[in-house]
Each structure stands twice: as structure tokens, then as C-alpha cells.
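> fold the stuff below for me.
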Amino acid sequence: MPWAAFNATFEFVADVGDGKNFEAKCLLCKKTVRCGHKSSSNLKVHLKGGKHKWTDEQVKTLNVSDKTLKRKLTDADENVSDFFRKRKITQADVDRVVDNLIICETLPHSLVDSPHLKEAVLLGLPSNLTVGCRKSFRKRLDKHHEKMKENLKRALNRVKYVATTADAWTKHGRSFLGMTAHWIDTENFERQSAALALKRLKGRHTHDKLAGEIHGILETYTIANKVSKCTTDSASNFKKAFHVFDKSNPTVGQGFEDLGDGLLDEETASVVDADEVEDEEEDDDGCEPVALSDTFADANMDIFLPPHQRCGSHIVNLIGSEDINESVQINATYKKIYDASTAKLTELWRKQARSELVATAFKEGFGVKLERPGDTRWNSQFDARKQIVGLCSGDGGDNFNATVSSVNLQKLTKVEIRFLQEYVWVLQPVALALDIIQREKNMFLGYLLPTVYSMERQLHHRRHAFSDGKPLKYCEPLARTAVEAIHRPGRFGLLLEERELQLAAVLLPQFKMSWVKEAREVAVLREALIAEAKAVSLSSDLSDAPGKPSPSARAPAAAAGGETQLEAEAEDDPEPMEEERTMEEEFFGFQRQASTAASDDTESPEAEVDRYLNCRSDSIKDCFGANSTGRRQFPRLFHLFLKYNTALPSSASVERLFSRSGHSFSDLRTMLSDLTLEMEVMLKVNQLYWLK
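Predicted coordinates for the structure are as follows:
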């Protein structure tokens, strides 16, 4: 750009005409603007008009004079702007830079007192500016936290349906309850997410204490009556808390007397849907479920909780880990090969971790280091074996065995290689189902049942034939056990019959009724959907407030890149690549309807449902989005889509709250107070709601 001050708002495209003019792309709205090399008036007019509405004062801050063009920059300093040299730096600017650095990079608070940081930040600045001290930083931390909470409250106030996830963890002797909130932007149907709390928990992990903590968090953000579902794992105390304090339960609010300790016992067994004891077990990356908080001051306070949703990815993980281990016990041949191959692989992973010589040999021989599986996550066990199978493909494992032999480790036999190939082939649908369910972006509760049925269908198929079309030699017991586990009451047996989950799947345009097996059930679900549609009042469309976030609700997103760190750093949440979409489509493989019908302003709920079920489009935005006039193609079903699909099928989001908090839970942070730690994590994750 001829004027360095415009580098922050425009990008040079190309010279046009006789070279006296050029085209620049606005970085704010992506429009192309033509301007002369000697006059910046067109650029200023663009900023003052259209969507931007810059004031004269804002334009003056650019300090641009048409008589003083910038020197020709080299490639090395093209990104250097005179704007930042000419702009007056204030104490607020210094505070903002220091706060952002400490909070967003999870650095020690003592760094504020470091002379080296002060030298780096204040270099070249006026002598009246200071970095401050740790005490002043803590005061600003409090202000940022309050600002974040108020902005998040306003954002949540503008939506009608909110979903939450919750989990309890312990690290370095301290226990925490984490909660996240999720909702759907009704303009682009993208999922929005934020962290709600990271509360220090003390005392026993009882259902009444847990219920009080969750209710208190929801009341803090005034969303207790907005939450469609709260997704947690299968721990018995979570399930009992949501059962006893379900707001539809007539005994809710009568206090905590005689409710027991919330731990799984004979009296509680019927309450928790006959789940097996192993459902309580949960160990994640060195963190464990733990005891919860102190007794509440008012034991008779009215407490109610939203409907509960069991975490689907936790159930799939149990199928992949505990249930398939039964196949080891039911078939002697399978057990012998499984034990032998697992012992050899375990030794490979152990030696690589402990011996630099072995690690170097593996890296040189394989081109990569072996993935070391975790102790608690089944998908890491699967991925590690899948890598071994990939390294053995092509040459039948000759290079793999040669590399292993070079460091005096046991080779895999041909039988063991074939066994591992069948193992990966059979359980690939389980791994893919787990990846799909625990995704956050482009994920809705309606994905759960189609994913489970697709997993079951593919397991049935792979039970009878390997990828080469030949029968399985060793892993048929594995496939049979996995299929049988799906329908157990403690797994998906009861969830597959839940009407709300069925309607959520039907209300996803990419599925509709395609996943339903029996024609009779199609008719039943159609009638259920019609009944729900009849109950919807169209007097107030959610495309206006309360359902559609107003421009002010989305304003923070533009300032912080448009997404929270909880979304941006979700490991399993990148936008699916084309080949990943193809894999997902092949995984589901349902036959979809292909007819269309026109809309009618006066159509009945029955007609709207039938038109939707026969609609060609599988796009959520096409089916439920508003057109230029604000009308929606399926207005009643749009309401129902939000009602049933705002919730998530997995609690993976709250797990990311813990795992994505950087070094907040490291050994070096154990001296932070509970409140300071919570504020630090909340501000790091919810940058969108306090960063300018």
C-alpha cells in the first residue's frame, strides 16, 4: 500500500490502467476498492461508508497525508507499519499487552515483576509508562473476569436453548468441577461454545453436593430454565443427581434429607438405569473423578437440574475397551494370539520410551516414531495398533521385523500380523464412531442414533469378511462381542429407544428417516413429529430475538477471530477435509429421499412435516435458515430442530476445558489460589468475551 497506515485495513491487489491507480482488498469486508496512487480519499470513503461507519475522528487517527507517501518497503519490512510508530501508546495499551501475554500464554504471574519483561515491553516507550506489579495485575485480572462473565451472560440471554456439559476431575490433590455451555447461531447454524465454570470441589462426591454446584453455576448465568440437556459421563453420582433433582420430578426442591451419599448401592441401582459397575470407572490422562464440594449453607434451597444426557463417546469407549476384552475370555485361539501380540507391542512401546538407541532405530527404520497408547483411552490403543498395521503393509512386515530385530526385540509372526490387521479392520467402525460423536463443530445430538446404527451395521458386515473378501480367521469373536455389547442396557440399549433422541435424528436433514430400520417405526416417528409440530406456536420466530444472536452478541467474535479457544483448540474439531467427509458418508451409507415440494404459508403441521421428509436438501441452513425476507422454509421444524439438537451427544467439550488449559494444572501452578486458577482458565478459554 502507498500509505503504511492502511496496511491494517487494506491489502494491495494490483495496479490497474496506466499504473496511476491500483486495486486494494478491504480486510474487514473483503470488497475490492480502486484508488489512486496519489490520493487515499477512496479508501477513507470506503471506511466511512457501507458496513464500517468509521467516524471522522477514527479516520484522523490513521494520520495519513496524501503529500507524504511511504517509502518503498522491502520484503523484509513489508509488514512494518508507520502507524504503530506514530500512534500514541498509553498506559492502557501496556496493561493490555501484558495481561494478554500472561493470561493467554499461561505464564507465571510473577513474570510481571521480571525486569526482563519490563525491558522488553517498555523498549522505546516514554518513561512515564510502566508494566506495574503483580498486585496491580491481579486487580486487572478481577476486572477482566467480571467483564467476561457479563459479556457471556448477555450472549446467553439472547438465545432460547442452551446445552451444557459437566465433569469432575482431580489434579495435584485438588478437585474441580468444569462446565461448558453450547448454543446454535440461528443465522449460520454454527455451534457457539464457552466455558461456564471451573469450581474447586471439596468433600465427598455425593449427588446432592454435585446437584447444588451445577444448579448454582446455571443460576449464575441465569440459564437454569434454558438448558435443554446437560451431557455427562456415566458415573452413578451424576446420574442420581440428575434423576433426583430433575425439574420434572414432583419431589424436587424438598431439600436433601435422606438422599443418601450418591454412590452406587443397591437402593440406587434402579435409579441409574441398571448400568454396570464399570460405567463408573473413568481415568483420563492422569486425572480422575473425585469427591466434590462442601455442604451447602442452605440445605433446603430449591434445586433443580435440566434433563440429563449420557455421554455417547464414553459409552463407545467402554465398548471398545471393557466389552471387547470379553472376547479374550470366550475363545482360546483369540486369547493366545491377542496376548502374544500385545506383549510384543507393549515391549516395543516401552523400549522406545526408555531407550534412546531404540527410539533412534525406530525413527530411522520406520520413518516415524511409534505412537505410544495411553492407559485409559481406548482410541489411543486402537490408533497405536493401526500404525503398526500400516508399517507392516506392503512388504508383509519384513522391514518392520528387520528394524525390530536390529535392537534385539521380538519380531511379529505372520499370524500375529494377520491378527492385528483383522483387529483394526473389525474395530475401525468403532473408532470412527467415537471420532464423530466427540466432535464439537458441526455436531448435534441427532447424530447419536444414526452413528450407533451405522457402527452396528458395519460391525455386522465386517464380522463375516475381511477387507480381501475372505472370512475372518481370528477376530470373529471380537466382532460378535462388539455387536452384542451395543444393545446392553448399560450401553446403548435404553438410549436407542428414547423418543427425544429419535426425533433429534429425524430433524437433521442429512438423516431424516434414512436410519430407521422398520417401516412401522417410520410411521410412528412421523406421527410423533407431527404432534410436536402442532404444539409449536409461530407467533414469535426464533430468527428474531431470542433465538438469533443480535449483532452485538456476535461483535466479540469479530474482535477475537470469531471463535472461542475452546472451539479453536478442540483437537478433534477441525473442519472436515473432503476425504474425511467421504469417509463419514460411507460410514453412514443411508439411502435418502430425492423428491421436493413447494412451501405454503397456510400449510398444516402435517403438510410441513411431509414436505420436510420428502425434501431433497440435506443442508441444515437450506432447510431451517431464513431467506432474504426473514421467512423460513420449515418454521415449525426450525423450532424443534433447536429444541432437540442444541445438546451435544458427548461431554468431550468439558474434557477439553481441562486438557486445553495449557500449564494451568502443571506442578508450577499449584500455589495459585482456587479463585485465581479458575479466573485464569476461564479468561484463557473465553478470550472472545473480554479481549478487545
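
> make it CA atoms for all contacts and neighbour counts henceforth
Will do.

> all the strands of the stretch 251-400 of the chain, in order from the start?
Taking DSSP state E, counting those that start in this stretch as the test, the strands found in the stretch 251-400 of the chain are 308-310.

> for the comparison step, fold the sequence that follows:
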Amino acid sequence: MEQRNVFNAWQYRHLFTFQSMRGKNVVVMCNLCMPKVNLLSSSRYSTSNLKKHLERKHGGVFELFKATKPRKQDKSEPGPSTFDQIMNWEPPVTQVKVETPEQLQFEQEVTNDESQAVVDSLIFNFMMESLQPPSLLEQPAFKKLIEGVSGGMMVMTKETLVDRLQREQIQMREELKAKLDDVPSVCTTVDLWTARGKSYLTMMCHWVDPTDLQRKSMALACTRIRGPLTYDTVAAKIHEVHVAYSLEDKVQALVTDSGSNFVHAFNEFLGGENQEDEGEQCEFFSLNALLSTPPQEGAVLFLPPHQQCIAHVLSLVATEDLVEALQQHTTCSVYTSAMAKCAALWSKVHQPSEDKKPVKVTSWTTRWNFEYEAVEDLVSLNDVQLVELCERKNVAKLLLNEICFLKEYVEVLKPLAMSLNIFQGEDRCFFGLALPTLLTLKHRLMEKKTKTCIFPDIIDALLAGIDRRFAPIFSNQNAKLASATMPQFRLWWLSPAERGDLQTALMGEAAHIDPDAEDAEDESDSDDVKLEDEFFNFGPGDSSNQRGPKLEVQRYLESTTKTLQCLQDYPSVTKLFLKFNTILTSSAPIDRLFSHGGGVSTPQQSGLSDEHLEQLLLLRYNGLPICTTV
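Below you'll find the predicted structure:
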């Protein structure tokens, strides 16, 4: 007698290919995993394993099948277990629903419409997530794929997708503008990006949510710039984006990457669209210098205060100043040979090898702090492991003096690497971190100077580079106020002689930003209480001069709680925190906008137009919810 096999009657069995029977199990191959051969085993009495595989690995396709092919109810008869149950059993009484042909046709049309809506939404989100050009919808192979996995559903037309992109972009902008209307101050980051004769300006907006004091970011533009990259064209585009979102009076600063990490910008294009592939020759310009060029006569443009990326400036200390000092030092030959061997090891990490023994070695990268971490991982190995690693990778062995140099390199420069990581943080990159971090870095380097044999002169060069490059920050009053409004620092990072002046400035800012609070405080007291306050002078200070925001600042400075949540007890200080700490310490978020786009670096090769590139990239980065309906 043939044993029962529920797989043969399963409604999704066409998604698998039967292979063999193994005892009480059935072995099948998943057709959706092709060309990868993926064999699955499931009980002959249950298909739960196969269904879990579809939900876990092919959830989108499985949802299409469930939407187009509703699950039928089982018609299995009851299995009696005793003679009485068999004799007393009666078939269930069911009511037969009689439907007219018109009703059946209507229900079928509704089901098809709902299924088509699901297919359209999944296609739209696929195009947005993968940044595909609309022309993909017209390819016969893509149409066959969608029609095959959806049970005959149609692929939306190119015109439908373009129209939907426009509608979604308009809705996204309106929602973002409504959200920014309630934000008192913002910071914008800008970068220029060029590829194959085309230049783009990207801009992001950042602010701190007053409710939880968490950093929020949204992408505003990825727009094409035509013509030479002069002050007028760049500034006009920045002004255009700010005006489009009504940010002229809210932008505290515009943060850009500048200095030696030049922005890729063309002085002029290569002669039009037909000559884009003739080469990628370009000239490099500093965006800071570009924006500092005086505008042409008659130009009326809004540009907020410009702030250099602090993380980038510090990276110049870690690369230019550090490398220059090492090359002029007596240990230059040891430094050169040691780093060359490290670079050889890192490059060999990417090459395929039959050796399966895991070794903790970070791969080579151009960012200094990642390079530092790679050296740190390397010197964490013992002598035997280092020798074995060099032999397996066929790289010259590190000599004893080179190992000693690298270990001291890691130990001395650890505060510099930590400072860079702090400035490049995604969530807590508040402007108030700048001064305390830089002062702590200088203090830590001075401590290292007394404990090192090789690097005293190197440390002096680093300290001189910090003082020279960050002179505008050290004298920036807003940077001091930003640090004072962070509970982690308050005034503790200042010398006692400087605390009094900054406290006075902080109270003045609090009274200026919340002028009605002091009057409200005074009106709450009766005239008798005010007279008594003037008569008695017991206790610290004169309370009559410390009402409202000033008294609140005083209580804040005397507190010792270091979490941001404590600012909820000081409304005036919270307003100051939002005003001065909205500015970012790094322009890294705008750089991540490019990497978020995947293949955006060469949009011409993917067939994306400038308009569709901006629409898809902004919708994707801003986290448009996955659509389920048209």
C-alpha cells in the first residue's frame, strides 16, 4: 500500500522539484533558488519546513503567490477512533452559496485588481531600492520574469512608473517641509560629485529632535550642475535648495569637506553629452575656496556660515603633519619599511588562499583611523603568529626594530584615533564635542611624550599642527557655548579663570533666547515677597538677580548629571543646546549618501537620467515606507 505523501497535493509544490524519498522524508529542490542547487528535506506528512523556507528566503515572491492563489480549505474527512464514533458520525450540514455569474465576475475582477496592486507596489519598491532605470520595465526578459512569478500579472508601464515617482517625490517633499517647519534650527552638509563629465551637488539637512535630543537627517537634493563650477553656480544651487525647503533663517552652518581632500569638480565640461566617454580629466578645487570667492556684481544669494569638517581637518593632522614629521625623523627608514610590509600583508588578505586558519588582520584602507586599527590588529599578534602570517602570505618578515616601532606607534597615537572616531560618530556628532575633544587630545599626547623614546619630536609636530589648523575653533565663542550646554562637559573642561566669563555669556544667551521667562518668574511673586527678598540677604548669592533663565543656568551648571536627558529639567538650556549643537563635527553623512546609492557613481552606465537619479536616491535614502497599495 502506497504511503501518504502530502507534498503531492500541496498547492505550492510547483515551486519545488521532487528528488527522492528518504524513509519518512521527501527531498525536493527549490526552483526559486536556481541556479544555486538547494536541496530541502521535509516530512511526507507535513510541508511546514518548505513553507518556512519560502517565507524566510523568498518572502516577496511567496506573498505574490498567496495573493494570487488563495489557500483552499482542506476537505479531509474525520478519522473516527472508536466504533461508536463511526456509527454516530453524520456529515456536517453546509449551506451552499449560490452566486450569479455577475457576482462571480465582480469578485474575480476585485481579486485581480488587488493582486495587480501588490505586484505594482513590489515592482516600484524594487526599482527604488536598486536604483534601476525606468527602461528596465520595457525589457522582455523582465516582463517574462514578473509574469511568471506573479501568475500572469502585468508589469506596469514606464510612463506609470515615471508618474508615480513624481507623485511620491512631491509627497516626500511636502512631508519633509511640514516636519522642518517645527524645527527651530538645522545644519546642512554639501558636497560636489563628478563622474564622466557630469557634476552633481548633494545636500542633506540635519537637526536635533527636541523631544529625545536625537540626531535626525534627511537628504534634500542630488541635483545636476551644468557649466563651470564657479562661485555663482555653486552658491546659486545651494541657495535654491535652502529656499525650496524654507531654511534660510534656520541654517546654523553649512558643513563641507575641504582642505587637501579636494572636492572632485570640473573646471568645464568635456564638450557636451556626446563626449562624456572621452575621458575623466578633471581639475580639483577646494569647495571652501570656491565659496569664499566674491560673487559677481548684482548677485543676491543666501549662504549660511561655513564650517569646515572638523573630522577632516583632524585627519590632515594624522596624515600630512604626522607623515611629514616621520619622514624628517631619524626613524624614517624604519617607518617606511614597516608600513611597506604592513601594506603588503593587507593587500594579500584580499587574495584567495587555501589556508583556512583565521587571522585577525584588517584590510588596507585610505582612511588613517582605519589604517591605525589595522596596525593595532597586526601588533596584537605574538611573535610566532607574526612569523607564521608572513610566511603564509609570502611577505618579508617584520624585524624586531620594526615591530617595536609599530607597537609604540599604536600606543602613542591611540588618542588621535579615538578623537577621529568621536568626530565621525553618526548619532552624537554634536558641535560641543569639538573643544573638549581637542583639548583632551592635546593633554593625552603630552602625557605620551614623557613615556615614549621614539616619538617626542613627532608629538611636538602633532601638537603644533592641532594648534595651527584649529585656531579658529579654539577662538570660536559658539563652540564654547555648545560645549557648555552639553551635560557631559558643562564648564569643567575650562580653567577656573575662564569659567566665569563663559558662565556670564551663557546666562546672557539664555535671557536673550527666552526673554519672557524672566518676566513671568517675577510676576509670580507678590510685592511682599519681593520686599522681603530685598530685606534679607541670607544664603549664597542674591536671588533677586538670578530669576528665570539665569537662575536655571545656575542650577544647570551646579548639577552633576551627565546624560542628555537631564536637559529636560532646564528648558532654557535645552533651547541653547539645540541652537549651538545642531552643527555637525563631520561631513561624513553626505559622503554616505553616495555609498547608499550603490551604483550611483556612474549613473550614465545604468541609464538613469538626472531627474530619475535624484528621485530614486532621495526616496530611498529618506526611508520611503514600502508600498502595499497603489
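
> tm score of chain vs chain?
Overlay of the two chains. TM-score (TM-score structural alignment, normalised by the length of structure 2): 0.70; 486 aligned residues with a CA RMSD of 3.5 Å.

> so what's the counterpart of residue 646 of structure 1 in structure 2 up against?
Counting by TM-score structural alignment, residue 646 of structure 1 lines up with residue 582 in structure 2. If you count contacts by CA atoms under 8 Å, 6 or more residues apart in numbering, residue 582 of structure 2 has them with 185-187, 206-208, 252, 430-431.

> what about 7 Å?
Neighbour list for residue 582 of structure 2: 185-187, 207-208, 430-431 [criterion: CA atoms under 7 Å, 6 or more residues apart in numbering].

> what of residue 459 of structure 1?
Counting by CA under 7 Å, 6+ apart, residue 459 of structure 1 touches 426, 429, 479, 483.

> structure 2: which residue goes with that one?
Superposed on structure 2 with TM-score structural alignment, residue 459 of structure 1 falls opposite residue 445.

> secondary structure class for that match?
When classified by DSSP: H, G, I helix; E, B strand; the rest coil, residue 445 of structure 2 comes out as helix.

> ok, residue 188 of structure 1 next?
Secondary structure assignment for residue 188 of structure 1 (three-state DSSP): coil.

> may I have the secondary structure class of the residue nearest to it when sequence neighbours are not counted?
Nearest residue to residue 188 of structure 1, sequence neighbours excluded (CA to CA, 6 or more residues apart in numbering): residue 621, at 6.7 Å. Classification of residue 621 of structure 1 using three-state DSSP returns helix.

> residue in structure 2 matching residue 621 of structure 1?
When structure 2 is aligned by TM-score structural alignment, residue 621 of structure 1 is paired with residue 565.

> could you measure that match against residue 484 of structure 2, distance?
Distance from residue 565 of structure 2 to residue 484 of structure 2, counting by CA to CA, to the nearest Å: 15 Å.

> okay, those two: which has more neighbours?
A direct count of neighbours by other CA atoms under 10 Å for residue 565 of structure 2 and residue 484 places residue 484 higher, at 28 against 13.

> ok, the more buried one - contacts?
By CA under 7 Å, 6+ apart, the neighbours of residue 484 of structure 2 are 490-491.

> corresponding residue for it in structure 1?
By TM-score structural alignment, residue 484 of structure 2 lines up with residue 506.

> what do you get for residue 119 of structure 2?
By TM-score structural alignment, residue 119 of structure 2 lines up with residue 94 in structure 1.

> same check on residue 201 of structure 2?
Taking TM-score structural alignment, the alignment pairs residue 201 of structure 2 with residue 177 from structure 1.

> is its match in contact with residue 198, as I believe?
Yes: counting by CA atoms under 7 Å, residue 198 is a contact partner of residue 177 of structure 1 at 5.5 Å.

> more neighbours: which of the two?
Just comparing residue 177 of structure 1 and residue 198: by other CA under 10 Å the higher neighbour count belongs to residue 198, 27 against 24.

> need the contact list for that one.
For residue 198 of structure 1, the contact set (CA under 7 Å, 6+ apart) comprises 176-179, 678.

> residue 223 of structure 2 belongs to a strand?
Yes: counting by three-state DSSP, residue 223 of structure 2 is found in a strand.

> what about the contacts of residue 198 of structure 1, which are in strands?
Of the contacts of residue 198 of structure 1, the ones assigned to strands by DSSP state E are 176-179.

> of the contacts of residue 582 of structure 2, closest to residue 86 of structure 2?
Closest approach to residue 86 of structure 2 among those (CA to CA): residue 208, at 71.9 Å.

> I'd like the next helix or strand past the lengthiest helix in structure 2.
Counting residues, the longest helix found in structure 2 (DSSP state H) is helix 101-130. Sequence order places helix 140-149 as the next helix or strand after helix 101-130 of structure 2, per DSSP states H and E.

> okay, the helix or strand that comes right after that following helix sits on what stretch of structure 1?
Downstream of helix 140-149 of structure 2, the first helix or strand assigned by DSSP H and E is helix 158-181. Mapping helix 158-181 of structure 2 onto structure 1 (TM-score structural alignment) gives residues 134-157.

> please apply the same query to stretch 305-320 of structure 2.
Across structure 1, the stretch matching stretch 305-320 of structure 2 (TM-score structural alignment) is residues 307-322.

> now do the same end-to-end measure for the matching stretch.
Stretch 307-322 of structure 1 has an end-to-end distance of 28 Å (CA to CA).

> is the spatially most central residue of structure 1 in a helix, a strand, or coil?
In structure 1, the C-alpha nearest the mean C-alpha coordinate belongs to residue 440, at 3.4 Å (CA atoms, centre = their mean). Here residue 440 of structure 1 is coil, with the state taken from three-state DSSP.

> how about it, what's its partner in structure 2?
Using TM-score structural alignment, the partner of residue 440 of structure 1 in structure 2 is residue 426.

> quick check: nearest residue in space to that match, chain neighbours excluded?
Using CA to CA, 6+ apart, the nearest residue to residue 426 of structure 2 is residue 589, at 7.5 Å.
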